[in-house]
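1. Predicted model, plus sequence, below.
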Amino acid sequence: MTIVRPATPADVSLILRFVRELAEFEREPDAVQATEPMLMEALFGQKPGAEAVIAEHDGEPAGFALFFHNFSTWTGRKGLYLEDLYVTPDARGAGVGTALLRHLAGLAIDRGCGRFEWSVLDWNDPAIRFYRAMGAVGMDEWRVQRVAGDALTKLAGR
């Protein structure tokens, strides 16, 4: 049986472990810069920038989802953006991912969101098939743009 519950400050080390495992899966094991204090502040500080939920399967931590609100000027409503969804290898195929997505879809509805969105790597065919089976539609005409590091500093004129 899978339950999904809000993360608490006591879960920060677990969340960081899951983030690192996700980065390993996504072939970017050295890309994680987050630390426990950073996640504590981001999730539970004075102005949280994100929220997280923990999935437990048969009483054991089996995955997590980290999300935040964005806004659509076209719908005039906020949306829910899923930054990370991770299910441990042992729990895959047991309904944990489905439970996490259903939980977040319910939050989006309860909070009056017009959309529930996320990105997926183009090579992650199992995830893409899973998301399509859950009703997701690919936004293939859109391309994510990112400015980070020195390029961000340069763009800011600093």
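-> Structure received.

2. C-alpha from now on. contacts and neighbour counts both.
-> Fine.

3. ok, longest strand in this protein?
-> strand 60-72 (DSSP state E).

4. Report the central residue of this protein.
-> residue 84 (2.2 Å; C-alpha atoms, centre = their mean).

5. my guess is that residue meets residue 65, correct?
-> Yes - judged on C-alpha atoms under 8 Å, residue 84 makes contact with residue 65 at a distance of 5.4 Å.

6. and here's the other structure:
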Amino acid sequence: MTGPPVIRHAVRTDLADVVALAAEHAAYERAAPPAADLEARLADALSGPHPSRLRCLVAELPGGELAGYATCSTAFDTWQGRDYLQLDCLYLRAEHRGLGLGALLVEAVIAEGKALGVAEMQWNTPDWNAGAIRFYDRFGATRKDKKRFTLALEQGGRG
């Protein structure tokens, strides 16, 4: 099969591949691996009681292989008093970078935000990821120097 890559919403049958991509993404960012039951959690987030909570887009190559993914959801900006789109993950396998797929994924996420009626998109990237920073700069994005903190609540948050 030939033709251009397709950016589309993930479906249930894509989730095993999305989980594999997420594991590669976590390793790339030097983070802990995804939850063991991530596929079920994603399925619930995409089609459970709050289906708009998560949007997952995939970059599908001719032949059906998934080259990458992007996930996003809305969040609330207290200072602006409005929702924004939070781009949580954007990842392409190394062999598919530099081919324009990342830009197609970002453009698809931007379209999601516009369809939702939000005025802004926000995201984070590790400060050591110079390639990603250059990529995002090309979109005209501005940076805010902040540190992102996480606190595990499932184990009580302390200790």
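-> Received it, and whenever you're ready, just let me know what you need. Owing to the predicted nature of the structure, the values given are computational and were not obtained by experimental measurement.

7. what's the TM-score for these two chains?
-> The TM-score (TM-score structural alignment, normalised by the length of the first structure) is 0.87; 152 aligned residues with a C-alpha RMSD of 1.9 Å.

8. ok, and for the longest strand of the first structure, which residues are buried?
-> Neighbour counts over strand 60-72 of the first structure (16 or more other C-alpha atoms under 10 Å) mark 61-67, 69 as buried.

9. Show the contacting residues for the counterpart of residue 70 of the second structure in the first structure.
-> Using TM-score structural alignment as the criterion, residue 70 of the second structure maps onto residue 65 of the first structure. Going by C-alpha atoms under 8 Å, 6 or more residues apart in numbering, residue 65 of the first structure touches 52-54, 82-86, 100.

10. now with 10 Å?
-> By C-alpha atoms under 10 Å, 6 or more residues apart in numbering, the contact set of residue 65 of the first structure is 4, 6-7, 15, 18-19, 51-55, 82-87, 97, 100-101, 103-104.

11. Can you flag which of the residues you listed belong to helices?
-> Of these, the ones assigned to helices by DSSP state H are 15, 18-19, 97, 100-101, 103-104.

12. Tell me the one of those residues nearest residue 155 of the first structure?
-> residue 19 (28.4 Å; C-alpha to C-alpha).

13. what's the matching residue for residue 84 of the first structure over in the second structure?
-> In the second structure, residue 84 of the first structure lands on residue 89 (TM-score structural alignment).

14. Make sure that match is actually in contact with residue 124.
-> Yes - with contact taken as C-alpha atoms under 10 Å, residue 89 of the second structure and residue 124 are classed as touching, separated by 8.8 Å.

15. so what's residue 137 of the first structure up against?
-> Residue 137 of the first structure neighbours (C-alpha under 10 Å, 6+ apart): 117, 128, 131.

16. quick one: it is in a strand?
-> No - Residue 137 of the first structure is assigned coil when assessed by DSSP: H, G, I helix; E, B strand; the rest coil, not a strand.
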